[in-house]
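**Q** Here's my sequence, what's the structure:
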Amino acid sequence: MTPKWLLYWRWQALWWHNFFLLWSTIDAQTRYSITEELKQGSVVGNLAKDLGLGLSDIFDRKLHVASEADEQYFSVDAGKGELVVNDRIDREALCGQSTSCVLPLQVVIEDPLQLHRIEVEIRDINDNSPSFLSNELSLNIAESAAVGTRFPLESATDPDVGSNSLKSYTISKNDCCSLKIKEIEGGKAVPELVLEKPLDRETKSVHKILLTALDGGNPVRSGTTQITISVLDINDNFPVFEKNVYKVSLGEKSLKGAVVIKPKATDADEGLNGEIEFSFGSRTPNSVLSMFDINDLTGEITLKGELDYETAKSYDIDVTAKDKGSPQMEGHCRVQVDITDFNDNAPEIVFTSQPKPIREDAPSGTVVALISARDLDSADNGKVTLQLANSSPFNLKPSFSNNYALVTSGALDRETCSNYNIEITATDSGSPPLSSKKTIPVRITDVNDNPPIFTQPSYNVYLKENGVPGSILFSVSASDLDFGDNAKISYSILDSKVQDVSVSSYVYINSDNGSIYSMHSFDYEKLKVFQIQVQAKDQGSSSLSSNATVHVFILDQNDNAPAVIYPSSAALGSLSHQRMPRSAKAGHLVTKVTAVDADSGHNAWISYKVSEATDASLFTVNLYTGEVRTKRAVSEQDDSSQRLLIEIKDDGEPVQSATVTVSILLEDGLHEPILDLRHKSMVEPSKKTGRITLYLILSLASVSVLSLVTFVILAVKCMRSSRSSGSCCMRRSDCDDYKNPNRNLQIQLNTDGPIKYVEVLGGDMLSQSQSFRSCMSPMSEYSDFTLIKPSSTTDFKEVISVLDASLPDSTWTFESQQVRAKSEDIKYSNFNKSTLFRIIGCLHTHL
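**A** Purely as a prediction, here's the structure:
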């Protein structure tokens, strides 16, 4: 019985033989020819030279040889580039009786992947002698056997092929028989013993003949068996079959107990000599005995084992029919059972080259792996097709036979999918078709194609002034979709200027975690807002980056006390001396105290009150405007010299305060000094008032059309929102807009209390700034505009002095209600060194 693996390799060798015969007509193949049984290390051929490779390519490109057999019979000598024998090669074990024995090899060259097919033909040597199944063969021949009767003998076998195979038979010299050779189907030679003369059992009952089988090798090898002929007494008819050869086809999946065939035999004798018993031949191999059974009475052959087309494609059964005569006579026939294939083997997917990691920017068509498919079935049952899942960006590209290359078919993105488990389905063409699946893991390596992304494009940071240097201001964070060094982020601050100073002198950043720290304490009165450009850069090659803006807003603290700008002790002496007539009535405007606070918000809200007074019943100061007025008419009993200590407080926490002393002289018959001063200023304008007029003209010319439109819109809105009578005051500060166009202009509408005003803020008290206030009072028949430009603290005091002295009492507008402070409605612009001048009274007069 032929082993299963040997039959498979015989079939495989025959298939590859036919394939390479066809392939050789298509393209040139590298082919070597060697004899079997070469020693290990024997050179087959110079593989590197034949493939056009250098010796360095064998190591650098990782050349290796893959065999589809279980054994690795060949290897490559990396030092010489030669294909050498790696293990013992037995042609008979590989190819059996096939005349052609070709081992197909796959030469795989990686980096880049390349596949070559080579063939190694294994030539036969005469290393096997012919042999018989047994050393002795017994024949029973009746003495009545006719001359010329032929008796088939056991055939010898020789694993060698060609000229080394079995060629002839001879028998030893004897006096009863001769040898004839009969060719049967398939070209097989069967020796037959021919009776040359009648036998006489009484003369010689046993004949011994030596049968010798010879091959065609050089030297010739031979094998022998002893034929023992026993001469039987007369039973002169033997069973005869209807056919010498029966042929039947049987499906591979036939059930046990199925009837294979029922051969018929007859015997012309009568009685026991005509009764026939059926059996398998005495030399029937175990492979047949384990698969089939025969009924000794009917001759019916049934299946008792499980057929496997891939193990054995056909069975030859020798059936013997014996009578019960004495001696027994027997007849022979041969039953040829051909097995038809059933699609019972699923296709198999084999890796020719293991898949490698692939870059995410690999172009379409990049080879990932080499694979092949095989099916042990035959015909359509062995035809295999491979398919991929539609969702993956990969394709199978057929090369030849059942070999394929797995290639990319589209763009890859590691951030979308870093690992692919590619499922390949192999399906044969059988009915029904069988399939198998195999998953190929493919890892996508990262390419630096994603810049770091901040959590938001800009950040707002609010920082109290006078903070501790080195404290953390804020932490920015960015993320990168890439991997490894491509995702490692370092933070830095881009160089920029804040008040003509590099921003790096204000803050620094931790490059690892994005934490921003202050370099020193900040002063709201000097710096209100600045911005930082933070850059996040990855460590890829080449690196990518992105930027984010951090807006830092300095929050005001009440660290400035109110500053008195009128009356000015520096300009008018140690005390502020004011004169007023004794004829003054209640509500007479004596003077006006004006103070400013460098802080903002609540911290800049100023209130006035009389702290000490010579006569507390005579004078009062407006809590918010600082106007000093008489509470009653002056009497003759009042002292001519009055002294007021006015305390000025802000609304911050803690409260900051300042004081100013006002000395008032009461005189009889005093003309209105303010009217005289006004008349004098109109007739003989001083140098200072001329300069003020010039400033006003220049200020009006510098106001843009957009600002005027803004004022009108805000005024209309203010009037609509105030159904009751009131005044609407607007002030505009223009702080170095021409020098620094990036500064912001802030316009605010205040509707606290009876006085309503709009402030446009900006600029420094001591800088070349411009501040405009527009006062529109519904209480008058028309609206007046008062434009003030304080070029310095001294100038501002002088302007107040001139205005205070030039305006009569009737020109001042009083409000009976006090203005309530609502800090949530007040906003101040973010300009450097801003001093907020707030004049609460509206002046209804013409300059």
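
**Q** Every contact and neighbour count from this point should use C-alpha atoms.
**A** Noted.

**Q** For this structure, which segments count as helices?
**A** 4-24, 47-50, 55-60, 91-95, 286-289, 569-572, 673-683, 687-702, 705-721, 793-806 (DSSP state H).

**Q** Could you also give me the structure for this next sequence, so I can compare it with the first?
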Amino acid sequence: HNGGQLLRLVLLHTAWEVGSGQVRYSVPEESKHGTFVGRLAQDLGLEVAELVPRMFRMVSNGRRDYFEVNLQNGVLFVNSRVDREELCGQSPLCAIDLEVIVDKPLRIFHVEVEIQDINDNAPAFSVNEQNLSIAESLTLPGSRFPLEGASDADIGTNSLLTYKLSPSEYFTIKVQTNEEQSKSLLVLRKALDREEIPLHNLLLTATDGGKPELTGTVQLVITVLDVNDNAPVFGQSVYEVSLTENTTVGELVIKLNATDLDEGINKDIAYSFNTLIVPEVKDMFSIDSHTGEIRIKGELDFEGTKLYEIQVQATDEGHAPMVGHCKILVEVLDVNDNAPELAVTSLSLPVTEDAPPGTVVALISVSDRDSGDNGKVTCSIPPNLPFRLVSTFKNYHSLVLAEAVDRERVSEYKILVTARDEGAPSLSASSSILVPIADVNDNAPAFAQPVYTVFVKENNPPGAHLFTVSASDPALRENAFVSYSVVERSVGEQPLSSYISVHSESGHIYALQPFDYEELQVLQFQVSARDAGFPSLCGNVTVQVFVLDENDNAPAVSPAGSGRGSPGPELVPLSASAGHVVGKIRAVDADSGYNAWLRYEVQEPRAAGPFRVGVYSGEISTTRALEEADGPSQRLVILVKDHGEPALSVTVTVSLSLGESPQAVKWDSRQRGGSEGPLVDMNVSLMIGICSVSGLFVLVIVVYVGLRCHPGPEVMCGPGKATVVCSSEVGSWSYSQRQSRNLCVGEGTAKNDLMVFSPNFPNSAPNGEKEKQQELTPNSSGQMGRCCHHPNAKKHFEPRKQHLGIPSCGVSSRPFTPSSPRKS
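**A** This next block holds a predicted model:
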């Protein structure tokens, strides 16, 4: 019945503790492994199925793992043997504090398991035999002799001792109990007679109050003394003294004074510690045998021993010495001589930089061996940190995150936790906790500038390195690993990836093909930098590639009209005055700037005769009036060159026929350093007309009428040398040609203009066969065919720039040859 009431009280108390945030159990000491303690998961309000996912774990306060939890059913059971006496000594309350921690979310529960005492320690005497000396006859019946009692390591009723003496007609046992102590007294029932019984052997049995009872025994050897029948007597049986634990060695504790009613040698007293005194007392105190002064011999420590019990005896020096006894209780008072102690019991590191405020970083336990205010401890951390301390249970604190952290700003925190007691003066201790911040991918790669401008000369070799882009990411490991790529788009009819490529790791930008300024002046694209985090972040930058022109195109001579409306060629009258414009050379250059700025000059000034060419206009004019001595024809070799470095040039050979009938003028252009092509022969009838000075007027009329009504000598136009267009290995192309032109001038024109005949450039046959020869013949109206431009048309040939399309290599054409002249 009493057990049932006790069980109900325990359950009621446990329920009250759970409601207050703490669970308390009790278990007897010496319980076997596996002994049921309590349904911990159920009492904490946790589901058994969530123990493992929430990383259920239990932490004890610096002791062995006496208890364990079955994660399958949430039952707390005994894991290893618990000895209450070993764990708590004589403390009336013995409990083990446990902390239960679960994650997701993190919660901490506090569990207290009380260790109940069982009667597992028998009473024990410090010696197997106690000797007493009692004077004969002089000792009256009823005299009492203190005996050294037994000790029991148990507590409560298990340590309540009763004593029993073996049967004796002279002695009995009596137990005296007061507030300070419980001691056994040997009581004399009747006077002793040494001659009858000189020695009494008795057995003293001590029995505790446990169930079952345990006993201990000691042999009492009582010697009956003769004569000296008065023992020394102290003023009081118990003395109480209080000392602080910092009392210096040699300090006086107490001075004892005992008296003896005997006289002479039987009155002289010597003081000494009882022979049964424990060694700790002998090591801590010393006694003067003559004066009875007790002094401190060692260093007192409140945390080690709070109370000393010193048994002192006074022995007279009679023939049969008699002894008086007393006890000194020395209470040690606490001083603040112990600094607090810090211990980190659990760490949740590292802390991710996206962890929310309130995240528990560490559990910190503090303790102080002092008592009272000296043992009260407060914890603190430095200010201006994104952390704070939260008191959880007794001397436990949680270090929690107070605000968001950024690893790129501070990668780790060194937190100094300081514990300070309330003693005077106060003592403190500190411990450093290193809290690293784990990286998350919250920073996109960034370029140093939003736009990069790159200048590259045209005709670069394929694979040439143009530029290097670099993006930085302040993150760590894969979050900072940056890869580069080009944002694809179309450039004309081709994809951007056919022009450039970017190395994914280094950011090097390479040209995949040569650039042609005449085809592409600016190439703008975007490069993307992406990190390897999850999810990955990226940043873009714009790259502008400006292609710089090089002098890779030679001037090209183009045909031009004479500016008149007459359908036929003109003659340069022999009567032309100085400054008369014979014709104009038109040339273009596909380059730009200085590379396309052209200059005209006569290659052989001495052979120019009465003609000159405009340096920048290309106009051919007379320098003086023409004379018959100048001959029937003149040939000018004109050099057209640009201002590039190095300069490129082309030569044009102009043949002029002087007279009063139309003559053929032939042009021949070539690049500098090339060989001249064959010139078309002078029209024989034109030369005869020039020589026939006497019939000049008639010849002019005849030729004029012949050209109008009948097909005259056919003037054939064509390149003197094959036009070659080639792709080099870097993709650029050069243009080389020789041109032949017939310049026909006559006096019948209102204005002396240059007639330019456009040559035909036939396409290459697919099978490589030669192109058919094309002839220029007058049409039905008597005008020239497709070779001659009408004077009134005033069309000027402008070569178009080639964009993306590159002419194939090996295009060839055959020069035109004039047909046989018809007989008039």
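
**Q** hang on, the earlier thing: of the helices of structure 1, which stretch is the most buried?
**A** Most buried of the helices of structure 1, by mean neighbour count (mean count of other C-alpha atoms under 10 Å): helix 91-95, with a mean of 21.

**Q** Counterpart of residue 126 of structure 1 over in structure 2?
**A** Aligned counterpart of residue 126 of structure 1 in structure 2: residue 119 (TM-score structural alignment).

**Q** can you pull the contacts of that match?
**A** Taking C-alpha atoms under 8 Å, 6 or more residues apart in numbering, we find residue 119 of structure 2 in contact with 154, 158, 210, 211, 212, 213, 214.

**Q** Okay, strands next: where are they in the stretch 601-750 of structure 1?
**A** 606-613, 619-621, 627-630, 641-650, 657-667, 727-734, 746-750 (DSSP state E, counting those that start in this stretch).

**Q** Measure how the last one sits relative to helix 705-721, angle-wise.
**A** Interaxial angle, strand 746-750 of structure 1 versus helix 705-721 (axes from the mean of the first three to the mean of the last three C-alpha atoms, to 10 degrees): 20 degrees.

**Q** Where does strand 746-750 of structure 1 end up in structure 2?
**A** Strand 746-750 of structure 1 maps onto no residues of structure 2, going by TM-score structural alignment.

**Q** how long is stretch 189-205 of structure 1 end to end?
**A** Its start and end residues considered, stretch 189-205 of structure 1 measures 29 Å (C-alpha to C-alpha, to the nearest Å).

**Q** Show me how far it is from its chain's centre.
**A** Distance of stretch 189-205 of structure 1 from its chain centroid, counting by C-alpha atoms, centre = their mean, to the nearest Å, is 88 Å.

**Q** Also stretch 674-693 of structure 1?
**A** 81 Å.

**Q** One more: stretch 636-652 of structure 2?
**A** Distance, centroid of stretch 636-652 of structure 2 to centroid of chain: 63 Å (C-alpha atoms, centre = their mean).

**Q** First-to-last residue distance for that stretch?
**A** End to end - C-alpha to C-alpha - stretch 636-652 of structure 2 spans 8 Å.

**Q** and which of the contacts of residue 119 of structure 2 is nearest to residue 387 of structure 2?
**A** residue 154 (47.0 Å; C-alpha to C-alpha).

**Q** Return the residues in contact with whatever residue of structure 1 lines up with the closest one.
**A** With TM-score structural alignment defining the correspondence, residue 154 of structure 2 maps onto residue 160 in structure 1. For residue 160 of structure 1, the contact set (C-alpha under 8 Å, 6+ apart) comprises 92, 97, 124, 125, 126, 127, 128, 166.

**Q** so which of the residues you listed persist in structure 2?
**A** For the contacts of residue 160 of structure 1, the aligned pairs still in contact in structure 2 (both residues aligned by TM-score structural alignment, their matches' C-alpha atoms under 8 Å) are 92, 97, 124, 125, 126, 127, 128.

**Q** Counting neighbours, which of those residues comes out on top?
**A** residue 124 (23 neighbours; other C-alpha atoms under 10 Å).

**Q** which residues sit in contact with that residue?
**A** 35, 36, 91, 160, 161, 162, 164.

**Q** Take these and keep only those in strands.
**A** Among the contacts of residue 124 of structure 1, DSSP state E puts residue 35 in strands.

**Q** Give the PyMOL command for selecting the buried subset of the contacts of residue 124 of structure 1.
**A** Burial among the contacts of residue 124 of structure 1 is assessed by 16 or more other C-alpha atoms under 10 Å; the matching PyMOL selection reads:
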select buried, resi 36+91+160+161+162+164
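
**Q** Any chance of a markdown table for the contacts of residue 160 of structure 1, columns distance to residue 447 of structure 1?
**A** Shown next, in a markdown table, are those (distance: C-alpha to C-alpha, whole Å):
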| residue | distance to residue 447 of structure 1 |
| --- | --- |
| 92 | 55 |
| 97 | 57 |
| 124 | 56 |
| 125 | 59 |
| 126 | 62 |
| 127 | 61 |
| 128 | 63 |
| 166 | 68 |
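
**Q** tell me which of these is nearest to residue 29 of structure 1?
**A** residue 124 (21.9 Å).

**Q** And stretch 691-711 of structure 1, end to end?
**A** 26 Å.

**Q** For it, grab the matching residue range in structure 2.
**A** Against structure 2, stretch 691-711 of structure 1 falls on no residues (TM-score structural alignment).

**Q** For that stretch, give me every contacting residue.
**A** 730, 770, 787, 788, 789, 799.

**Q** ditto for stretch 314-324 of structure 1
**A** So stretch 314-324 of structure 1 is contacted by 238-240, 265, 267, 272-281, 284, 288, 328-339 (C-alpha under 8 Å, 6+ apart).

**Q** What's the PyMOL syntax to select whichever of the residues you listed are buried?
**A** Of the contacts of stretch 314-324 of structure 1, the buried ones go into a single PyMOL selection, burial set by 16+ other C-alpha under 10 Å:
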select buried, resi 238+239+240+265+267+273+274+275+276+277+278+279+280+288+328+329+330+331+332+333+334+335+336+337+338+339
